[in-house]
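# have a look at this prediction, sequence included:
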Amino acid sequence: MYFLGIDLGSSSVKVALVAHTSGKSIAVVQEPEKEMSMFSRKKGWAEQSPEDWWNHVCNGIKKIKKKCQIPENEILGIGIAYQMHGLVLIDEQGNTLRKSIIWCDSRAVDIGNKAYHEIGEQVCDTHLLNSPGNFTASKLRWIKENEPTTYSKIAKFMLPGDYIAYRFTDKVNTTISGLSEGIFWDFKEDNISKTLLDYYEIPSHFIPETVATYTHQGNLSKSGAKESGLKEGTPILYRAGDQPNNALSLNVLHPGEIAATGGTSGVVYAVTDNLSVKESSRVNNFAHVNYQKGTVKNIGKLLCINGAGIQYRWLLNNLGVTSYQEMNKLASQVAIGADGVCLIPFGNGAERMLNNQDIGSRIVNLDFNRHTKAHICRAALEGIAFSFVYGIEILVSDGIKARAIRAGNDNLFRSGIFASTIASLIGQDIEIYDTTGAIGAARACILSEKGYETFSAYVKNDYVMTHKPEKERQHFEIAYQNWKKELEFILNQ
C-alpha cells in the first residue's frame, strides 16, 4: 500500500509515491518534462491556468502508476504541496473565472504597501505578523479595483493547493496555514482577520471552510477519480504551501529548527513560537504546518534570497564550463576569500531582505593579470553563501535561536564549499537529507494516523551527512566581512 504526494510548483508538478508502512520513496516523476507555461501580459505580471495545473497533476499520476505498475486501489491517501500566495477564483458553478495570479506577480505591491500604512504598521505587525504586501489578499483587492465584472461573479477564492484538492473532491476548503500565507489570518485574535477583510472590503463568504493541515480533508469524487485515474473515495490527508512543506519534509517542526533551500532562489525557513516581529518588512511570518488554533502557535519565519542558484546557473551558461561539478572543482583550487574577488549575487530582481532594493549582481576587485574563472567560481559560491549568512543574521535579530539546520541533498548544498562556508560562519552543523517536497507531502499522509514520531522516523532514514564548522573560521570571517563591506557600500549609494 502507498501514499501519493503532489508538489505543484510554478515550473512543473512533481508526483511521488511512498510506501505506507515504511515511508520509503518508491518513485518521483515530473510533469510536464519542460517548464509549464506562464503568461505575462504586462511587466511584473505572472499568471498560470489552474486547469493546466490539474491536467499536469492527472498526467503525473497516470505516469507514476504506469512506471510503478500500481493499481489505484493500493493508494491509501494523497498529500498536496503547492506554490504559495497564488489567487484562484471560482464562480457558483465551480468554474474558474480567470487565470491564477501567482506568487511572483507584483501587480498588487502598491496596494499592499498602502494597506500597511493605512491599517497601521503596528496593527499589521502584531496581528498579521506581516505587511499585506504582494500577497493573496492584496491580489484579490486588485481584482476588485481593476476587474469589477470578474469580482462580481466570485463565489470563493482559493490558493493553488486548495484548487487541486477541490478538483479531486468537489469540496472547497482551505487551511489556517494557507490563510496565513495569503495574509488573511489574525494571529493575535487567532482567527480570520476582520480588520483586513473590512479594509479591503472582501466579503467573509468568499473564504472557504477551514480544515486542519493534516486530517481527512475530503474524498475523491466520481469526477475527480475518473480524471486523475485514482479510486473514488480516496482521501486527501494533507495540504500545505511549498515552503512550510519543505520544512516538514526536512523534519523541521519545533522552535529553533531551520530548513534551508538553495535552488534558483534561496530560502531560510525558521520555526518559532514567538509572535513578536521586528523584521516584518524583510521576513515573512506564516502559520507552520503544526500550528493549531488555541494550542500550538508555531510560526514559520521565511526569508527569501532571489539571487541564489540562478547566479551559479548563469555562470554555468556563460563561463565556458560544462557542469556544476567542474565549477565546484575549479572553486576548490582557490583559497577561502577567492584572493579578494567578491561577487554580489542579487541579480534576480528586488530583494525583500534588502528592503526591496534591486541592486543587481556585481563582481568586484577582479584583477585581469591574476584572477581566473576558478576565482570567479569560488567567489560565486562564497557570495551566495554569504547572502544566506546575512539572511540568518536578520532572522537572529528577529528572535530566532538556531539549534538545528537541515537542507536537502540537492542544488547548492551539494557543494562542500557552499555548505561549509555557511556552517563555519554561523557556528552550526548543517544536516543534509535526501528528500523532496513531493516525498514529504506523501509521507505527511501518515500524520493524521500516527503523528510526528512516525513521520520523523521516515525522514531520519534519509540522512546523508553533516557539514560541520571548520575549526579555523578566521579566514571565513575576514572574507565575509569584506563581502559585507562591499554590499553595504552598494546599499548606501
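Nice, thanks for sending it over. Residues are numbered from 1 along each chain as shown.
# from here on, just use CA atoms for contacts and neighbour counts.
Fine.
# wait, isn't R239 in contact with I80?
Yes - using C-alpha atoms under 8 Å as the test, R239 is close enough to I80 to be in contact (4.6 Å).
# tell me which helix or strand R362 sits in.
strand 360-364 (DSSP states H and E).
# now that strand, how far from the centre of its chain.
26 Å (C-alpha atoms, centre = their mean, to the nearest Å).
# just list what that strand packs against, helices and strands only.
strand 342-346 (3 or more C-alpha pairs under 8 Å, 6 or more residues apart in numbering; DSSP states H and E).
# okay, now the one to match up with it:
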Amino acid sequence: MKYVIGIDIGTSAVKSVLVSGEGKVVCEHSEGYPLYNPKPGWSEQNPDDWAERTIVSLRRLMDKSGAKPSEVEGLSFSGQMHGLVLVDGAGKVLRPAILWNDTRTASQCRKIEQTLGSKLLDIARNRALEGFTLPKILWVQEHEPEILSQAEHFLLPKDYVRYRLTGSFAMDYSDAAGTLMLNVAGKTWSPEILQAFDLPMSLCPKLVESSEQTGTMLPDVAEAAGLLPSTKVFAGGADNACGAIGAGILGEGKTMCSIGTSGVVLSYESRKDINPQGKMHFFNHGEENAFYVMGVTLAAGHSLSWFKDTFAKNLSFDGLLEGIEEVTAGSGGLLFTPYISGERTPHPDADIRGSFIGMDSGHTLKHFARSVMEGITFSLRESIDIIRQSGKEITEVTAIGGGAQNETWLQMQADIFNAAIVKLESEQGPAMGAAMLAAYGCGWFSSLAECAEQFIRPAKTYAPNKEQVEVYSELFSVYQDVYAQTRGLNERLAAYRK
C-alpha cells in the first residue's frame, strides 16, 4: 500500500489527511491552536503553534491509521493565505503572524494605491486590501522598523510550517500571488513594487511550483511525526488553489462555489492576460502555468452561524434549517444582505453592513433562515455574473464546504446560479488538494487532471428548476439595488458602532 498526506494549515486548526493511491481518505486528524486579538481589528497567531500542532497531527494520524512510515511517499500543504511571518537568518520568528483577517492596515493600503496607481492592477492584478501581505509588511515597516530590519525573509503560514519540517525556505506561486508583490502573469517577484517601498528583493523567498519537491523531513521532526526522513515534501499551495484542485477545477470553464466562514466562487483560467481590474481576484493556480479568477463574500457561512447564535442559540444547524424547503423562494418577501463583516465582491467596502428588508409580522424563524441562505447565495451570484460577463460559459458548478451539506441549499444554488450544482462523494477541500499535489509530485500521475479523475468522484447533481430560476432572477435584481440604497445610511450609522 502507498499513501500521501495532505496538510491544511487553517485559521483555527491544522487538518491532516492520509490518502491512498486510489484516492480514498483512509484517516484524518485535526489539532487546534489559539487565535489572538490583542487590539480591536488585530488578528494574530504564533507560527510555532502551527508547526508544533502539525507535527502532533501527523503523529496521531499515523498512530490512528496504522500505516507504516515506509508506505508514506510524500506530503504537501495547503495554507491560509496572506498571513505575514517574519523570520531572521536563523529561521527564528520575529513577531506573531499577522493574519488574513487582520484589518489594521487601511492607511497602508491607501499608501500602496497612491504610490503605484494603475501599476498595481497591471502587475499584481489585485486591489490593495487589508487582508493582503504587502500592507502588513508596510505596517511593520512603519510601526516596528527594528523588527523589519532583522528580517531575512517573509513567509506565509504553510511556508513557515514547511520550513520547520524541512529546513528550507520557499514559496509557491499560488500563495505568492496573494502578497501584492508578485508579477502574477510573469511569475516573478516585482522589482518595481518592492523598490517603491524600499523593500529588498532578498526579503522574498525563492519561488517554486506547487508540485515541486522542496526537501525531505528533518530527522528529528520525522521521528516526532512518525514518518521517515526520506519522506518527500512538496511546496503546496494557497488554500483556495488547493480547494480548487481538490474539487477538480482543472480545466477551462470549471467553476466551484465554496461556502465556509467566507464564501468563494472560483473559476479556472488559462489566459494570463486577463485583468479583472480589481472586480475579482486574479491568482496563480496550483497547476503549473494556470490561473483562476475568484470572488469573495466575506460573511457567507458566518452570516448563518451569526444568525443561529443570535436568534436560535439553542437549536442545532439541522434544527434551524428544518422545514426551510416549505418556505417559497423569496422567503415571503424577506431579503437579507450578508454584509455583516463588510463586503469584498463586487463591492470592496469595509463599512457597508447587512440588512433584513421586507419584514412583517407573518415571517417566522424559517423565513429568516431561508432569507439568510438566499442572501448569501445572491452575493455569490454576483461573482458568477462577473465571470460570465468576461465571456465564460458557466453551466456547472462544484459545491464544497458547508453550503454543500444541505440539499435545499444545493438546489437553491442551482436555481440562483442557473447552473447544475455538483456535490462530491468525499469532499475534503484544501487538504485533498494538498494530497493530490503530493501524489502528482511523487509521479503517481502524469498530470493533476489525471489525478483528479482517480481521486474525485461526483455523488449527485442538482439541476436548475426553470420556474425557480425566473423567480430568483427577479429577486436578484432587487438584491442588487440594496447596496447602493443602504450605503449612505450605513455611513451615517458608522459613528454609532461600538
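In hand now; what should we look at? If you're wondering where the values come from, they're calculated on a predicted model, not measured in any experiment.
# if I look at the equivalent of I392 of structure 1 over in structure 2, how far off is Q413 of structure 2?
For I392 of structure 1, the aligned position in structure 2 is I384, judged by TM-score structural alignment. Noted for I384 of structure 2: a distance of 11 Å to Q413 of structure 2, by C-alpha to C-alpha, to the nearest Å.
# ok, L227 of structure 2 next?
42 Å.
# higher neighbour count, these two?
Neighbours per residue (other C-alpha atoms under 10 Å) separate L227 of structure 2 from Q413, with Q413 holding more: 30 against 24.
# what strand or helix carries the residue lying closest to that one once chain neighbours are set aside?
Computed as C-alpha to C-alpha, 6 or more residues apart in numbering, the closest residue to Q413 of structure 2 that is not its neighbour in sequence is T377, at 6.4 Å. Assessed by DSSP H and E, T377 of structure 2 sits inside helix 365-389.
# what angle do helix 365-389 and the helix or strand following that helix make with each other?
Where DSSP H and E defines the elements, the next helix or strand beyond helix 365-389 of structure 2 is strand 396-401. Orientation check (axes from the mean of the first three to the mean of the last three C-alpha atoms, to 10 degrees): strand 396-401 of structure 2 against helix 365-389 gives 130 degrees.
# neighbours of the residue nearest to G441 of structure 2 when sequence neighbours are not counted, how many?
For G441 of structure 2, ignoring the flanking residues on the chain, the nearest one in space by C-alpha to C-alpha, 6+ apart is S211 at 5.1 Å. Close neighbours of S211 of structure 2, defined as other C-alpha under 10 Å, add up to 26.
# swap in A423 of structure 1?
A423 of structure 1: 23 neighbours (other C-alpha under 10 Å).
# ok, for the counterpart of it in structure 2, nearest residue in space, not its chain neighbours?
Using TM-score structural alignment, the equivalent of A423 of structure 1 in structure 2 is A414. Nearest non-adjacent residue to A414 of structure 2, counting by C-alpha to C-alpha, 6+ apart: P464, 4.7 Å away.
# give me the element that neighbour is part of.
Here P464 of structure 2 is assigned to no helix or strand, by DSSP H and E.
# from G437 of structure 1, how far off is the counterpart of it in structure 1?
The equivalent of P464 of structure 2 in structure 1 is P469 (alignment by TM-score structural alignment). According to C-alpha to C-alpha, P469 of structure 1 and G437 of structure 1 sit 27 Å apart.
# alright, that wraps it up for me.
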